[in-house]
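**Q** After the sequence you'll find the predicted model.
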Amino acid sequence: MTKDDRPVLVVTNLDDPTADIVIAELHDRGVPVVRFDSGDFPATLSCSAFIGGTGGWRGSMQTPSRRAELGAVRAMYYRRPSGFSFPHLDRQDERFAVAQARYGLGGVLTSLPGCLYVNHPNRIGDAEYKPAGLAAAAAAGFVLPPTLITNVPDDARAFIKEHRRAIFKPISVPLYLVDGTSQTVPVTEVTADEIDDSVAGTMHLFQQRVDKSADIRVTVIGEQIFAVRIDSGLLDWRTDYGTHTYTPVATPPTVQRAMRAYLKHFRLVFGAFDFALTDSGEWIFIECNPSGQWAWMEPPTGLPMTAALADLLEGGLHGQ
């Protein structure tokens, strides 16, 4: 099999327009793509893997329309696949089957020989721990707002009183449904009087509110950096995309160095960084999403992010 015949695996859920755009770009370049969702297993996804002696995994993965040889995958674009599910089994048998699928099929997918991961599933898992991300950001040299993670109500009240204006935001955002519709859990401003004993029930993240003039989303794709200023006038710009204006901006060298250090720490090749921009021009680190969205910013800015990601996937490890 030649390099040109080696496929890119795209692992994501069925409804992923960002992945659709990247797949279309790869298709236009003649790069073979095998797309699947882990939730397809075992109904429409099968895998047989062999290892022994020297060398890595041999065998294949197969969907109804595509087949990928495990030793010939050039790159994997790991987005947001759904979880394994076996609804026809009782709860105990389903737990067992899910574990076998996760550590069996999932284990094979995380150890493919010669494969570039964008990003590696295990590295995504590491980086999605917000406390770990904040610690890595501080070590990398970013400026962070004062932050408290706690389940002690009195400590939360004291923090809010000390910093006067504070916000609450989720540490992690699982699927949250209201009347059957997926909802964004927004960042909200909070006062000390609003803190009650329910805070003791689990961990909460409180942060000093940044007096910002705009937000900045920086998408790092391999060696390329795409920074976009987002003007919305909102505390949480994700709550109303209709208010936004987008402007490409240059990234300060100090921020670039910190982003590289951050990505190196987690061994990521892609990251979507969020910053608050102050009136004085300071970039305040908010977070980095290792599976963040980016495609909606390309049309209004003209930034070639799709091409950059396709370049990365097409080149595989040989392009690094």
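**A** Thanks, I have the structure now.

**Q** going forward, measure contacts and count neighbours with C-alpha atoms only.
**A** Fine.

**Q** now the helices for this structure?
**A** 17-28, 91-109, 121-127, 130-140, 153-163, 253-266, 298-301, 305-315 (DSSP state H).

**Q** name the helices or strands packed onto the last one?
**A** So the one you mean is helix 305-315. If you count contacts as 3 or more C-alpha pairs under 8 Å, 6 or more residues apart in numbering; DSSP states H and E, helix 305-315 packs onto helix 17-28, strand 75-78, strand 212-221.

**Q** how about TSV for those, with mean neighbour count added?
**A** Shown next, in TSV, are these (neighbours: other C-alpha atoms under 10 Å):
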stretch	mean neighbour count
helix 17-28	16
strand 75-78	24
strand 212-221	22
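
**Q** Please name whichever of the ones you listed is nearest to residue 227.
**A** When the helices and strands packed on helix 305-315 are compared by C-alpha to C-alpha, strand 212-221 sits nearest residue 227, at 4.2 Å.

**Q** got another, please set it beside the one above:
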Amino acid sequence: MDGRPVLVCTQDEDATADLVIAELNRRRVPVLRFDPGQDFPALAVLAARTGAGGWGGRLTVGERTADLSAVRALYHRRPNVYATDGGRQTARFAAQENRRGLGGVLGALPGCLYVSHPQAIARAEYKPAQLDVATRVGLTVPATLITNDPVEAKAFCAEQPSIYKPLHAGAYDIRGEPAGIWAAPVGPGEIDGAVARSAHLFQAHVPKVADARVVVAGDQVFSARITAPPGVVDWRAEYRSLAYEPVTCPEGMRGALARFLADFGLRFGAFDFAVTADDAWWFLECNPNGQWAWLQAAAGLPITNAIADLLANGASHHD
């Protein structure tokens, strides 16, 4: 593969990655797209060697080969977990070796810009860490309780209007159909012993009039106001009934967002805020690898170009 390539690690069907790859192709930036979890070792061959300048060697996927020492950037989108094959014990061993071998090399490429580094993304997915960092960088955070104590939960929900939301947006099925667990109001009368079965996140309910999603890619910031029907707590449950408009972040917030991402070592973040009638923005969460393609289309935000800029420029312009 001629020139310094960009590696794109994601699943076969990823319309968001497709937009970025198309833009990189338009700019004549070489791209090697593959899914480490699915393609290795059946479709991909790794031959990596240590050297004075860091890891070198090659990664071959099908008929395309990338020089590991020349990778300018790695776009970690949404690859599958490392696949298993064979007996259970052997399969578990192989999957862990693949994750630490291929994944370890991909996470230690010399001169490579990561958008973002897989380990940074993993660390930033913990909501308690997010809320701590958000508070420290100066963002406004609602009162929050994380507990498995029904007595504590009941007392918290009696103190103020509250919501419950999951700590992780994992896959969940109801009667075989995929379903989302959205943030929802909860009162003290709804708290029972089931709280003791796992950690729960309860948060003061912000009296919002709208939501805002802020996408940060490198030093570029894009914001959209999202208006849902009255009474909707979690706008993700009402995608078909939303209105969007591009807006500007409040004065001083850009610096706080940059400090938030720097604390986690991220170069991308999709932030969610609740917006009140006095135009105060309350931090809810940051998805370190969040979706943005639908927002680009709905609010007219050039996010594809911003991410392509990061990847095409590579580490020399940022590190």
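**A** Yep, that arrived. Here the structure is a predicted model, which means the values were calculated and not measured.

**Q** TM-score for these two?
**A** A TM-score of 0.96 describes the superposed chains when it is computed by TM-score structural alignment, normalised by the length of structure 2; 315 aligned residues with a C-alpha RMSD of 1.3 Å.

**Q** circling back to that earlier point, deepest-packed of the helices of structure 1, please.
**A** helix 305-315 (a mean of 21; mean count of other C-alpha atoms under 10 Å).

**Q** Okay, angle between that helix and strand 212-221 too, please.
**A** 30 degrees (axes from the mean of the first three to the mean of the last three C-alpha atoms, to 10 degrees).

**Q** Can you get me a residue count around the counterpart of residue 271 of structure 2 in structure 1?
**A** With TM-score structural alignment as the criterion, the equivalent of residue 271 of structure 2 in structure 1 is residue 273. Burial of residue 273 of structure 1 is recorded as 19 neighbouring residues (other C-alpha atoms under 10 Å).

**Q** Can you tell me, leaving aside adjacent residues, what's nearest to residue 273 of structure 1?
**A** residue 288 (4.2 Å; C-alpha to C-alpha, 6 or more residues apart in numbering).

**Q** Now do whatever residue of structure 2 lines up with residue 96 of structure 1 against residue 42 of structure 2, distance only.
**A** The alignment partner of residue 96 of structure 1 in structure 2, by TM-score structural alignment, is residue 93. Residue 93 of structure 2 sits 16 Å away from residue 42 of structure 2, going by C-alpha to C-alpha, to the nearest Å.

**Q** how much space between the equivalent of residue 59 of structure 2 over in structure 1 and residue 108 of structure 1?
**A** Matched to structure 1 by TM-score structural alignment, residue 59 of structure 2 sits across from residue 61. To residue 108 of structure 1, residue 61 of structure 1 is 10 Å away according to C-alpha to C-alpha.

**Q** Same question for residue 58 of structure 1.
**A** 10 Å.

**Q** list residues touching both of those two?
**A** residue 49 (C-alpha atoms under 8 Å, 6 or more residues apart in numbering).

**Q** before we move on, back to that, what about the match of residue 59 of structure 2, distance to residue 230 of structure 1?
**A** Relative to residue 230 of structure 1, residue 61 of structure 1 is positioned 41 Å away (C-alpha to C-alpha).

**Q** Just put the helices and strands packed on helix 305-315 of structure 1 in JSON lines and tack on distance to residue 176 of structure 1.
**A** Shown next, in JSON lines, are those (distance: least, C-alpha to C-alpha, whole Å):
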{"stretch": "helix 17-28", "distance to residue 176 of structure 1": "20"}
{"stretch": "strand 75-78", "distance to residue 176 of structure 1": "22"}
{"stretch": "strand 212-221", "distance to residue 176 of structure 1": "24"}
